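1. no sequence on hand, only this structure:
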């Protein structure tokens, strides 16, 4: 399975095809799904262009994406840098009339257990964001460890050897703790594709898109999210 992460905290100065508004995100979703993405991860923006969990920012994006690609699961981030931050993030999730299919929750954040419990209580799936072994160890202690939809293996290291070592360590920790949710792996920027290749080698699901990087496997600049998804499809097909 390939997930497309369409924008993250990137902007059009970083790449002109980064979608920001609801209509642009929906158009990017259509192209990404046509290229082979099975699900979507987006960061809604407020009127100021900044990431937001306010219902006025989230609901138009969810509505637009679902109208454009019916039946394709769409999730959002709950990163603690996203307004309104803190406990208020949980309140905003609860206030949503139209809810995401899932949210990503970073286990490195202090209130991650509360956010996970709240999301599950609202009927929202959870991708557990795991940047390192400590995150896996923490997830393994939670009562919700078996209720997560996916284990989001997020490797931030920018040196190839360090990225591969970090990836291997997280995967081994997942196995050691016997966590049963399927891993979904991705790297960032220079190591987007090295992590994806490592994950494909283990038969794991992968993520790509302009949130994670703007370069194709050959080092060329991707045209857009769909270009990155198509490249990921080719990697999967080539084994």
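-> Cool, got the structure. Keep in mind that what you see is a predicted model, and the values were worked out from it rather than measured. Numbers count the residues shown, from 1 in each chain.

2. from here on, contacts and neighbour counts on C-alpha atoms
-> Will do.

3. which residues does the closest residue to residue 132 other than its chain neighbours contact?
-> Leaving out its chain neighbours, the residue that sits closest to residue 132 by C-alpha to C-alpha, 6 or more residues apart in numbering is residue 170, at 5.7 Å. Counting by C-alpha atoms under 8 Å, 6 or more residues apart in numbering, residue 170 touches 130, 131, 132, 133, 136, 153.

4. second one coming, line it up with the first:
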């Protein structure tokens, strides 16, 4: 399964291809699903382009995307969108249109409270377990772990030469992870090497302008659909392509 991550915390400064309005997100989602994406992950935005968990923004984005695609739609609950854990829980409980699932970064303060609020509302939880954090350890000890939809194994190593090794270390740290499905992905310079590893291991993965701004050959991606097609069709993704230097994006916070 390939999930498309439409925008992440990126902004207009990362290029015109990054969708920021509900309409642009819906259009981008439609193209990505047509290209082969089976799910959508999106970051609702304020009018100024900042990530937000506000009920109005979540409702507008989820409704707009569902109007054009018939696949699961998920949103972020990242602490950068609402730093106060209590306020984050309040936002989730106030959502008027529920996404199919939402990601919860387990190393962030209040992660279990946010996950519990989502589960209470019937929203699936994607447990974001970032390499280099205590998220995996905390997740494996959590009573909520067996109840999550999947693990998002997020490799934060953006060095092309070492990202695959970091991914293998993260997977080893997770072990059987309560038998839960694992979606493995990387970021920026590590995105394509980690995606290639996920394909070889038969794991779910994701790609999109949140994770990487360039194609495997180092050329700037013109759309999320183009990235999905590259992920779908690449026999064995390598990074960078022979004879090219990678053009790095800005990365996630």
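-> On my side now, so go ahead. These numbers come from a predicted model, not from an experiment.

5. from residue 146 of structure 1, how far off is the residue nearest to residue 132 of structure 1?
-> To residue 146 of structure 1, residue 170 of structure 1 is 17 Å away according to C-alpha to C-alpha, to the nearest Å.

6. excluding chain neighbours, what is closest to residue 236 of structure 2?
-> residue 196 (6.0 Å).

7. residue 40 of structure 1 against residue 31, yeah?
-> No. Counting by C-alpha atoms under 8 Å, residue 40 of structure 1 does not reach residue 31; the two are 11.4 Å apart.

8. still on that earlier bit, how close does the residue nearest to residue 132 of structure 1 sit to residue 235 of structure 1?
-> Distance check for residue 170 of structure 1 against residue 235 of structure 1: by C-alpha to C-alpha, it reads 22 Å.

9. thinking again about what came up before, any idea which element the residue nearest to residue 132 of structure 1 lies in?
-> Element membership of residue 170 of structure 1 [criterion: DSSP states H and E] is helix 160-176.

10. and the next element down the chain from that helix?
-> For helix 160-176 of structure 1, the following helix or strand on the C-terminal side (DSSP H and E) is strand 183-187.

11. give the other helices and strands that that following strand contacts.
-> Helices and strands touching strand 183-187 of structure 1, by 3 or more C-alpha pairs under 8 Å, 6 or more residues apart in numbering; DSSP states H and E, are strand 150-155, helix 192-201, strand 205-208.

12. out of the ones you listed, nearest to residue 217 of structure 1?
-> Residue 217 of structure 1 lies closest to helix 192-201 among those, at 6.1 Å (C-alpha to C-alpha).

13. superposed on structure 2, what's the mean shift for the closest one?
-> Following superposition, helix 192-201 of structure 1 is found to deviate from structure 2 by 0.7 Å on average (mean C-alpha distance after the TM-score superposition for structure 1).

14. just want the angle from that helix to strand 150-155.
-> Counting by axes from the mean of the first three to the mean of the last three C-alpha atoms, to 10 degrees, helix 192-201 of structure 1 lies at 140 degrees to strand 150-155.

15. spatially central residue in structure 1, please.
-> The residue lying closest to the centre of structure 1 (C-alpha atoms, centre = their mean) is residue 41, at 5.0 Å.

16. hmm, that residue is touching residue 65, no?
-> No. With contact defined as C-alpha under 8 Å, residue 41 of structure 1 does not reach residue 65; the gap is 10.7 Å.

17. overlap in contacts of those two?
-> Contacts common to residue 41 of structure 1 and residue 65, judged by C-alpha under 8 Å, 6+ apart, are residue 74.

18. circling back: ok, the residue nearest to residue 236 of structure 2 to residue 11 of structure 2 distance?
-> Look at residue 196 of structure 2 and residue 11 of structure 2: by C-alpha to C-alpha, they are 27 Å apart.

19. got it, and residue 36 of structure 2?
-> According to C-alpha to C-alpha, residue 36 of structure 2 and residue 11 of structure 2 sit 25 Å apart.

20. on the three-state scheme, the residue nearest to the centre of structure 1 is what?
-> strand (DSSP: H, G, I helix; E, B strand; the rest coil).

21. from residue 170 of structure 1, how far off is it?
-> Residue 41 of structure 1 is 22 Å from residue 170 of structure 1, where distance means C-alpha to C-alpha.

22. kindly report the same for residue 195 of structure 1.
-> From residue 195 of structure 1 across to residue 170 of structure 1, the span is 12 Å (C-alpha to C-alpha).

23. try residue 129 of structure 1
-> In terms of C-alpha to C-alpha, residue 129 of structure 1 sits 11 Å off from residue 170 of structure 1.

24. where exactly do the helices run in structure 1?
-> Ranges of helices within structure 1 are 22-35, 55-68, 87-95, 112-121, 133-140, 160-176, 192-201, 225-238, based on DSSP state H.

25. quick one: buried residues of the fifth one?
-> Residues of helix 133-140 of structure 1 classed as buried: 133, 135, 136, 137, 139, 140 (neighbour count, 16 or more other C-alpha atoms under 10 Å).

26. can I get the residues you listed in JSON lines with distance to residue 188 of structure 1?
-> Below are those laid out as JSON lines (distance: C-alpha to C-alpha, whole Å):
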{"residue": "133", "distance to residue 188 of structure 1": "18"}
{"residue": "135", "distance to residue 188 of structure 1": "18"}
{"residue": "136", "distance to residue 188 of structure 1": "19"}
{"residue": "137", "distance to residue 188 of structure 1": "23"}
{"residue": "139", "distance to residue 188 of structure 1": "22"}
{"residue": "140", "distance to residue 188 of structure 1": "25"}
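
27. just give me the closest of the residues you listed to residue 16 of structure 1.
-> residue 135 (33.7 Å).

28. got the contact list for that closest one?
-> The neighbours of residue 135 of structure 1, taking C-alpha under 8 Å, 6+ apart as the test, are 107, 108, 129.
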